[in-house]
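Participant: Fold the stuff below for me.
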Amino acid sequence: MYLRQLDITNFRGIKRLSIHFKPNMVLIGENAWGQSSLLSALSLVLNGSDRLYQFVEQDLHFSPQDTQDTQDTQDTQDTQDITLLFCFCEQKQREYRDKHALYRHLLIPHQDGLQRLYLRVSSEKQGDNLTTSYTFLNELGEVVADKNNQKIVQYLIKHYPVYRFRDARLNQAKMAYLPLSWQGDESLKHEFMAVGRLLQYYFLDRQHTADYDVDPTLLWEQLNSLCLRLRQDRSKYIQKQFIQFLSTLFLPQPKNPQAIRPIILFEDLGAHLHPRMVSIVWELSQYLPIQRITTTNSVELISQVNLPDVCRLVRYSDRTVAYRLRHGDMSKEDLRRLTFHIRHNRSLALFSKMWILVEGETEVWVLSELAKLLDINLSAEGIRIVEFAQAGLKPLIKYAKAMGIEWYVLTDGDEAGHKYANVVRELVDELTDSVSNRLTTLPRPDIEHFFYTEGFADVFIKLAHWQDHPHQPRPMRKIIQRAIQRTSKPDLAIALSNEMEKQGVSSIPLLFKRLFSKVLNLSRTQ
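Facilitator: Sure thing, here's the model as predicted:
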């Protein structure tokens, strides 16, 4: 059984959130968008002990309107009640048919053949008192009365504990149990001990690490060696030994380590590690057949994660939404192309709130320069310009919509550009959106021809070193081609930008001013 879903209402920084977990999930999102609140909900309730967590005043969610005076005190009271609904699910059909009689009667059948178990942890504020209750629900969402209720809750908490690694520190109470020796296979001793010592080195309180006599470089090499051995371990013997070793790190003398199904939380993984070390840690974690949830702002780490494993949290005024790719959202070929285009080459785009999708490199440079002239800080606004020619426009828009990333498309005015515009029309839901809110099509074949006809012909003539001939018209297409050949696309963009700066902001074509206005409005919805 594993933790499949968690629904949160009015807990700390989260007003409402429903999130589906996977065996390996990576969470991304801006600061104050709810990642820490989500991990706190998990680690406080599933704390691995006999102690049932009791909500305190600081756990209540307060939005700005909650602080305003209101005549309806009951409505204010309702908004303050905390509810955490945990859904555990079987990993295979009839997984608990012959065991765990303690809570077998609480398992609820599902149409997919995998039984569920629903645990609700809720609070109720009565005057100055905040009470916490742990209850199980049936298929109708009704409370199941059971005399062994607390015993069952404690069993779940102890068998599905959450271990939270955060801020380059680990809870010292857990670190106190790190073994100083390995009693198993002697050939694995050095690599396994390297794991323990690196945990000590990187996750102990900083004031103690100065006194820890260890050479981290040597330990990282031993960790890399362990990854190589695990990679070649067809029988999974080393993997089983490694899991046994790790169980002693988290649980001092566990009575039945095989029955424990921990959930590991890596918070801000990669924040304090070199990219090479991040790669080693991430590969090593892939050999752990346990549920893992990772939060990160590391471009290096994201570049190694499968796109379907990435979950993006977005906070709106009334809720927080967990966006991720779902089965069937994209074809295998589209996912392959998108993975190469975004994950390997443009991982930073995954952290953006807004994509401006353009056909090629020239548009990237020109729009970047225009934003500067208009005093728009694209990075600060969370806006990323992404060229779509290699990956295809449709997969990028589909992915942006699946991940809650706002998007806008700029296309050329040629035949290919009109085909791209039709893709936008196909993917826009006219009931809730409009094509004009998502698309700008240039009135010229491409962006170079557009600027040439918008009063910037002299820039191209100068870059092309063009010499006029008496009584002959200037061949626009030839001049543009020669200008591109004699310089580079970045230099062309800078030359156009310099000319617009010289002439003043009023010289920037109205088409692009309107484009950026729409883009900013879309990006600020989050």
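Participant: switch to C-alpha atoms for all contacts and neighbour counts from now on
Facilitator: Noted.
Participant: Just give me how far the host helix or strand of Arg4 sits from the chain centre.
Facilitator: Per DSSP states H and E: Arg4 is located in strand 2-11. Mean-position distance between strand 2-11 and its chain equals 17 Å (C-alpha atoms, centre = their mean, to the nearest Å).
Participant: Please, where are all the strands along the stretch 351-500 of the chain?
Facilitator: Counting by DSSP state E, counting those that start in this stretch, the segments of the stretch 351-500 of the chain that form strands are 354-358, 383-387, 406-411, 439-441.
Participant: any chance of these in TSV, with distance to His20 and mean neighbour count too?
Facilitator: Converted to TSV, the strands of the stretch 351-500 of the chain look like this (distance: least, C-alpha to C-alpha, whole Å; neighbours: other C-alpha atoms under 10 Å):
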stretch	distance to His20	mean neighbour count
strand 354-358	24	24
strand 383-387	27	22
strand 406-411	22	23
strand 439-441	33	20
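Participant: looking at those strands, which is closest to Asn129?
Facilitator: Evaluated over these, closeness to Asn129 peaks at strand 406-411, with 42.7 Å, by C-alpha to C-alpha.
Participant: what's next to the closest one, contact-wise?
Facilitator: Contacts of strand 406-411 with the rest of the structure, by C-alpha atoms under 8 Å, 6 or more residues apart in numbering, involve 353-359, 397, 400, 417-418, 420-421, 424, 437-442, 519, 522-523.
Participant: if we go to 6 Å?
Facilitator: 354-358, 417, 438-441 (C-alpha atoms under 6 Å, 6 or more residues apart in numbering).
Participant: what comes up buried for the helix or strand following the strand holding Arg4?
Facilitator: Next along the chain after strand 2-11, taking DSSP H and E as the criterion, comes strand 14-20. Using 16 or more other C-alpha atoms under 10 Å as the test for burial, strand 14-20 gives 14-19.
Participant: circling back to that earlier point, closest one to Cys87 among the strands of the stretch 351-500 of the chain?
Facilitator: With C-alpha to C-alpha as the measure, strand 406-411 is the member of these nearest Cys87 (30.5 Å).
Participant: before we go on, could you also do this sequence so I can check it against the first one:
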Amino acid sequence: MYLERIEITGYRGISRLTVNFNNQTVLIGENSWGKSSLLRLLWCVLGNGEVPYEFVEDDFRKEVSDYQFERYDEEKQTKYLHEKDISVVLVFREVVLGAALKDSRLQRLYPAWVRCRDSYSRVFYYLHGHMNCNGSVFTDHSFLDANGDLLNQHVSMMKQVVSLLALNPLFRIRDRRRGNHGLDFGGDADNTFRREQDYGSESTGYQNGFDNGDSEDYDYSGDDVSETSFNTAGADDVGRKNQVFGRKSGQQKALEHIRQKLPKFLKSMIVSDGENVADTLLSENLDAINTLLEHYFSIVPPLSRTARGSKGRKTGRDIQDIVLRPVSNEAFGSVSKLLNHSGKRSIKIILSLIVASFVDDLEGRKIDSQARPIVVFEDIESRLHPTVLMNIWNLVDLMPIQKIVTTNSGDLLSAVALSDIRRMCKTVSSVECRFIDEKKFNSDEMRRIAFHIRINRPMSLFARAWIFVEGETEIWLLNEFAAILGIGLQAEGIRLVEYAQCGAGPLIKLANQLGISWHLLADGDEAGVKYARSAGNGDSDDCVTLLPSVDIEHFLYDFGFADVYRQNCGVSSTHNLSRNKIIDMAIRRKSKPGMALAVVDEARRRGKRSIPHLFQKILVKVKSEANNRH
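Facilitator: Predicted coordinates for the structure are as follows:
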């Protein structure tokens, strides 16, 4: 079972939001899309053990119109003009078809399981919060059927609610180096188990799951999580299962010793970033860290992997996987291999910091022996050099549990499957979660996107708008023309993307699915006309500009910069030379990008009015669309 979807209405900074999750989900978006509210909600609901969360007054979304500013009647008791509601639906799905009926662990949720049209069984956990005008808050916990109606509404199902929370605990792995090394307990006195964190700021520190060192026994077999249990395991695995599931074993005392030993070491790691910790002490405690991780996460089935010796076992990355995940951690089969073969102090330090956060998060919580944790990592790239980040990501990616990641790193996006990326786009009334449907792209298109965007321009995925240009010349021109006009392309979230080698079609499809506005600039030659026709279909016609000249050089010559080409063609008199000859001589002497810079230099000297109206129109239009996307 894994968390498949969450639907939120009226919670804190979120008016309306629906997010679909995979085994590994990477969330990207600008600061105001509601990340803090989403992560806080997940933590409040799933991060408090078996205690169902009760909404509080601050959880309800507030608008200016809610308040009574002119309250002349001092005896008036109402605080708000309108009653308010919060609606949250968490959808959990069985991974293996029929597992809900066969797995004793999942049978604990019966009769909350609902069989859906795709034949998979799901649990629709529904939380409804209501606040009246007096500020009194009421919370209901229930389950829904496939049509969204209450399931068994005349029968209490709190037992199933508690079981669901126990089976799906959520952990937050975050950067604890900013000071507060303990959790803040907030809320009412009768709700002391509800852990509250100050989510008012966009703090850092979440990442993907844990690996128990046995990853080499499994291979990746797709994007879905696996519901594989230990039923088919050998005797050693059964013995390990007995240890993990809390049955008396010789390792229990060792684990207690580790729990007592590690906190002091982990605290020193947090305070000093590991800089003052000796290598010998680091190595000594690393074994304890591995043991602790193995204990808490070896019960987690090897997600997205099949057992060793099974049919269809992969021995390496195939072509499809290479295209979907351009940056690979294939060099490491497990966390153990990564630690043993890298020998890098930075990796060991970061692992210790991750475990420190986990141990802090675990304190005071009783974890069900059959639980399948969900781990959230927020902005793992915080304070990390890109090289160190990829080392850490190799570690995190090998951890076989469901993971939710937020990031602003383009390098990290290149290391995850394109279908795992969720781009959050804020609109006037809600937040849209945009994602890639890989079925809409053929293998050649995916290869082009992998090379031209994910490897060469990964930060483009964070942009609000793309301007497609044919080559380097247009990039120099538009960048500098925009600056002369007072438009900072980077600051406005606008990226210039070359399409000549890739083709405009795949890039336009990608932009449309991710909610990125775009505009295509094409030469007036035969190839440019072809690009324009392929891009401009119906509503997209106003997103395409075809130059009235055969290419960008002839356009500049015809629209105010002929003198620049004459001055750079290398001859004293150009009266007897044709336009084509002058342009060709200047390009041979200076190159196309060199002439573009010469034109820009002259444009700066002349001022804004010298910039061709066509370029001004494109830049102003794209800037307006980019601002509308924010």
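Participant: Tell me, how many residues neighbour His82 of the second structure?
Facilitator: His82 of the second structure has 15 neighbouring residues, counting by other C-alpha atoms under 10 Å.
Participant: corresponding residue for it in the first structure?
Facilitator: When the first structure is aligned by TM-score structural alignment, His82 of the second structure is paired with Gln77.
Participant: I'd guess that match is in a strand, am I close?
Facilitator: No: using DSSP: H, G, I helix; E, B strand; the rest coil, the assignment for Gln77 of the first structure is helix, not a strand.
Participant: Disregarding residues adjacent in the polypeptide, which is nearest to it?
Facilitator: Counting by C-alpha to C-alpha, 6 or more residues apart in numbering, Lys125 is the residue found nearest to Gln77 of the first structure once chain neighbours are left out, at 7.2 Å.
Participant: try Gln160 of the second structure
Facilitator: Using C-alpha to C-alpha, 6+ apart, the closest residue to Gln160 of the second structure is Leu109 (5.1 Å).
Participant: Tell me the counterpart of the one you found in the first structure.
Facilitator: Leu109 of the second structure maps onto Tyr103 in the first structure when the alignment is built from TM-score structural alignment.
Participant: can I assume Phe62 of the first structure sits in a strand?
Facilitator: No: counting by three-state DSSP, Phe62 of the first structure is not found in a strand; it is coil.
Participant: Next, the buried residues of the helix ranked longest in the second structure.
Facilitator: Selection of the longest helix in the second structure by residue count, based on DSSP state H, yields helix 251-272. For helix 251-272 of the second structure, the neighbour count (16+ other C-alpha under 10 Å) marks 258, 262, 265-270 as buried.
Participant: Just give me the closest of those to Ile487 of the second structure.
Facilitator: Using C-alpha to C-alpha, Ile270 is the member of the buried residues of helix 251-272 of the second structure that lies nearest Ile487 of the second structure, at 42.4 Å.
Participant: how close does the spatially closest residue to the closest one that is not a sequence neighbour get to Thr387 of the second structure?
Facilitator: Of all residues not flanking Ile270 of the second structure in the chain, Arg177 sits nearest, at 5.3 Å (C-alpha to C-alpha, 6+ apart). The gap separating Arg177 of the second structure from Thr387 of the second structure is 20 Å, by C-alpha to C-alpha, to the nearest Å.
Participant: And the helices in the stretch 101-250 of the second structure?
Facilitator: Secondary structure of the stretch 101-250 of the second structure (DSSP state H, counting those that start in this stretch): helices at 158-167, 235-244.
Participant: Export those helices to a markdown table and append columns for mean neighbour count and distance to Arg566 of the second structure.
Facilitator: What follows is the helices of the stretch 101-250 of the second structure, written out as a markdown table (neighbours: other C-alpha atoms under 10 Å; distance: least, C-alpha to C-alpha, whole Å):
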| stretch | mean neighbour count | distance to Arg566 of the second structure |
| --- | --- | --- |
| helix 158-167 | 19 | 75 |
| helix 235-244 | 14 | 79 |
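Participant: Identify whichever of the ones you listed lies nearest to Lys608 of the second structure.
Facilitator: Nearest to Lys608 of the second structure, of the helices of the stretch 101-250 of the second structure and by C-alpha to C-alpha, is helix 158-167 at 61.5 Å.
Participant: Can you check which part of the first structure that closest one sits on?
Facilitator: Under TM-score structural alignment, the match for helix 158-167 of the second structure is residues 150-159.
Participant: how big is the offset of the matching stretch relative to the second structure?
Facilitator: Here the mean offset of stretch 150-159 of the first structure against the second structure after fitting is 1.6 Å, by mean C-alpha distance after the TM-score superposition for the first structure.
Participant: aligned partner of Ala100 of the second structure in the first structure?
Facilitator: Counting by TM-score structural alignment, Ala100 of the second structure lines up with Tyr96 in the first structure.
Participant: now its match: how far from Leu170 of the first structure?
Facilitator: Shown here: Tyr96 of the first structure relative to Leu170 of the first structure, a distance of 33 Å by C-alpha to C-alpha.
Participant: For Asp85 of the second structure, which non-adjacent residue is closest in space?
Facilitator: The shortest distance from Asp85 of the second structure to any non-neighbouring residue, by C-alpha to C-alpha, 6+ apart, is to His130 (4.5 Å).
Participant: quick one, what contacts Leu418 of the second structure?
Facilitator: Leu418 of the second structure sits next to Leu324 when contact means C-alpha under 6 Å, 6+ apart.
Participant: Aligned against the first structure, show me the partner of it.
Facilitator: Counting by TM-score structural alignment, Leu418 of the second structure lines up with Leu307 in the first structure.
Participant: Quick check: the match of His82 of the second structure vs Ile293 of the first structure, distance?
Facilitator: Using C-alpha to C-alpha, we find Gln77 of the first structure at a distance of 33 Å from Ile293 of the first structure.
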